[in-house]
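**Q** Sequence first, predicted coordinates after that:
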Amino acid sequence: MIEIGPFIKLQRTKQEMTQGDLAEGIVSLSYLSKIENKKTEASPEIIQLLCNRLGIELSESVDSNLEQKCKQWYEMLYDVYDKTKIIATYKELQGMMDKSINDNLLMFEIHKIRYYLVLRQIDKALSKINELNELVSSFNSIHHYYWCKFKGNYYSHTGEFNEAMRLYKIAEDKLNQVDVEETEIADLHYIISVTNSKLRNTLEVIDYANKAMDVFQKNYNFIRCAQCHILLGISYSRIKMYDKAIKNYNLAKHLGELEKNNQVIQLTNHNLGYLYATIGNSEKAIKFYLFVVEDKEESVSINNRMTAITNLIQEYYNIKNYDRANEMIEKARVILNKVKDKNNHYFQLYSYLVQTYTYALNNEEEKFKSFVTDEFIPYLKHHEDYGNLVLYGEMLGEYFESRGKYKESVKYYKLANSTYNELINL
């Protein structure tokens, strides 16, 4: 049987009812507080009176229809479902949950974190996390598993990858205590691989991506296989095994074409562009980045499109094609102006990138220097974005070297070098 106190508190706060509103004529305020915080066990009669005032039933039986509908909705949150269907199913379930306190309620509330993240409602996801913090002591093992996993999802969205990894590893440790399908385990392994990639833990990326892909292949889930191939391509590129990287990218692209999944195709094009940029082949890099930028389909996310645009700015700048670099800056500004969540980590990163190259292209030396040294580099350090720290440390070094300011240039070459050493020793 569920612990009723925390659920009464949850329903009361949802209805914006004070403790006084709920307790009046039934129990004292202090006694209600003890019930809600599990410091006393109230009689069934008092619990029933409180539930009556909340307008909910206390259900002791398992509603198989409700349980099945919840399961269907949970699965929607992992797949490429029409968001209108996800929202409609959520509203239907919420209506059912509002009428009773039952064993499905806690799992439903935990999955709301994932739901809000799917809808990119990051503030609502955080509010739900804060709300559920008071119920953690009521969680069983399966609740704890999803709680850690979805909180990890939240921190991934906000760019706090170390905290995300800590939570994912706790979830992984709980796998021997819970009964979940192998596809769920594969999904956890996949997101651990993604997070390791963000943290530049290359060998762990390869290990977890291969574990996940073993399951996805067995289940003929070609899109998830393609995503794993992309992660492997990124990892092999980082350790300079470029032939293996290209092989994995081409496998991912082939699977994307088989499934007619443009998102996978363009993600692969982006990463091929990055690979060729890394080995100094700007012509091929620009070709693959343009595939992403010029694609009109909505399946190309703003994040992927902006990443390709900012990489094109960098490539055009490097080959001194400043007119094209400025064209890409204008494209980037148009997209950034349409973004609603200005506090989003990725929006801030792209804004910094665009402004950095704007000052560099306009030869505004003082603005460039103060912006990159006083704002951009501290931002990258705060977010432990070592890859960009190396890149822009080198850019500053080259910038000052080209202007004969060798003392300044050495300082930033050293920053790039020390950051690179830190990166490979993570």
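**A** Perfect, thanks for sending it.
**Q** switch to C-alpha atoms for all contacts and neighbour counts from now on
**A** Fine.
**Q** who's in contact with Val194?
**A** Val205, Leu231 (CA atoms under 8 Å, 6 or more residues apart in numbering).
**Q** Second structure for comparison follows:
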Amino acid sequence: MIQHIGNTIKYYRLKLNMTQSELAKGIISVSYLSKIENGYVEPSREIVELLCKKLNIIWSDKEDKQIFEWCNKWFKALFHKNIQETCTHFKQIEDNMSLIANNGLLNLIEIHKLRYLLLKDKNKAKEQYNKLKEILNLFNEREMYYWLKFSGYYYLTNFFYLKSLNNFLAAENYLEHSFYMEFEEKYHLHYMIGLSASFAKKSHLAFEYTRKALDHYQKDYKLKEAAKCHILLGYTFLQMNGFKQALKNYQTAKKIANHINNKKLLMKSVQRIGDLYSKLNKPQEALEYYLKSYELQASSNTKTLVPILSLIKEHYKKHDIAKAKKWLEKGIELLAEAQVETIYLYELKVYEQLIKGIKLSFDKLILHEIIPFLDERKLYDKKIIMLQLLADYYFDNRKYKLAASYYNYALQIKNKLEMDRDNIYEIVSHME
């Protein structure tokens, strides 16, 4: 409660561009105001009212208990990604913002709103992120933890994996200041560090943190979370061509998903097994698992282009253009029903041209839209694929010099990635 009073006074003082001396004048000393704002002392009701009067706000603690209860429920629902509960509690809070406006929970609510909007409306999430950046200097250590954690989510959602990883790692320094579900917060943060590290190709970090999370979830019999860790470990092994270890982790996740009857987890498990067989150049097995992933998607009410794109690519790789076209049409249908991530939309655009006929703008699409998008996010694996497709395009159009240039460029990136992965694989193999 002391910290909430201090946060509120500091928030509105800075909002009015008022110095501590200006606010304290005629009421208390500057040093005493500083102690109030930093939560070191609890001021009397009279002092609080005088400070609030000068700030032109009205302090009321009558509803504090109710507000804390609402917020606590909302924060927990967000943590567990319970969408229905999240929306219910958020509306409750939003309808009573007049009570919260003068409460120290204001910053925490605004910070958690970023996480809420990432689940509900990603365009508004960007606005909220920029808004929070403007008041970053007002955050105390607790608020800083949630700001860094949700910034990690923000960058992860937008495919900036390295930035996401850096924010999650920075949040770990403030972990002790989280105020609910202490152990759940800790191991969930470890999982998120592992996830972003894996996507950012920082395999050593990915293994270290995912194993920490997995050990905890296994001891606590949290099967769903353990399965997610196995999928992540499998994905990290697959990046380094550790096919046997990857398959073992994916099959473990699949077994758990079946046991707890979780279709979404099962979908992710079989999708990843499909990816493994695709990398092993076993198209029949890959297609079997991708099809199963698509069927599970439909039955679990999940709308994503991932299994459809995988089926398009695999059929195209087999030169089965008729079947690739069939799945392409399903992908285009999905665009009208669901919000599709930019990265998957780009891939669909590329394969639409490859399957239906390449237009003159094909090289511009790759060079001026897709490659800058991938470079900004350091998504080099996908960049290699796009460069190879571009080189094929130039070769087919008898632009052999350009084709050779882009084949070589793709090869250089590929060799560098393979070298880095071989070095990491040695380290990780010893960890296992």
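**A** Everything's here; your move. Note that this is a predicted model, so its numbers are computed, not measured.
**Q** can you tell me the helix or strand for the nearest residue to Asn258 of structure 2 once chain neighbours are set aside?
**A** Computed as CA to CA, 6 or more residues apart in numbering, the closest residue to Asn258 of structure 2 that is not its neighbour in sequence is Leu266, at 6.7 Å. Here Leu266 of structure 2 sits within helix 263-279, counting by DSSP states H and E.
**Q** roughly how far is the next helix or strand after that helix from the heart of the chain?
**A** Beyond helix 263-279 of structure 2 on the C-terminal side, the first helix or strand identified by DSSP H and E is helix 283-299. Centroid separation for helix 283-299 of structure 2 versus its chain: 25 Å, with CA atoms, centre = their mean, to the nearest Å.
**Q** related to what we said a few turns ago, return the set of buried residues in the helix holding Leu266 of structure 2.
**A** 263-278 (16 or more other CA atoms under 10 Å).
**Q** Repeat that for stretch 316-331 of structure 2.
**A** Result for stretch 316-331 of structure 2 [16+ other CA under 10 Å]: buried residues Tyr316, Ile321, Ala324, Lys325, Trp327, Leu328, Gly331.
**Q** which residues make contact with it from outside it?
**A** Contacts for stretch 316-331 of structure 2 (CA under 8 Å, 6+ apart): 283, 305, 308-309, 311-315, 348, 351-352, 355-356.
**Q** how about JSON lines for those residues, with neighbour count added?
**A** Converted to JSON lines, the contacts of stretch 316-331 of structure 2 look like this (neighbours: other CA atoms under 10 Å):
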{"residue": "Pro283", "neighbour count": "19"}
{"residue": "Leu305", "neighbour count": "24"}
{"residue": "Ile308", "neighbour count": "23"}
{"residue": "Leu309", "neighbour count": "22"}
{"residue": "Leu311", "neighbour count": "27"}
{"residue": "Ile312", "neighbour count": "27"}
{"residue": "Lys313", "neighbour count": "21"}
{"residue": "Glu314", "neighbour count": "24"}
{"residue": "His315", "neighbour count": "21"}
{"residue": "Leu348", "neighbour count": "21"}
{"residue": "Tyr351", "neighbour count": "20"}
{"residue": "Glu352", "neighbour count": "19"}
{"residue": "Ile355", "neighbour count": "17"}
{"residue": "Lys356", "neighbour count": "11"}
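**Q** Helix, strand, or coil at the aligned partner of Ile384 of structure 2 in structure 1?
**A** Counting by TM-score structural alignment, Ile384 of structure 2 lines up with Val390 in structure 1. Secondary structure, DSSP: H, G, I helix; E, B strand; the rest coil: Val390 of structure 1 is helix.
**Q** do you know how far the spatially closest residue to Val390 of structure 1 that is not a sequence neighbour is from Met395 of structure 1?
**A** Spatially, and ignoring its direct neighbours in sequence, Val390 of structure 1 is nearest to Ala416 (4.3 Å; CA to CA, 6+ apart). Separation of Ala416 of structure 1 from Met395 of structure 1 (CA to CA, to the nearest Å) stands at 9 Å.
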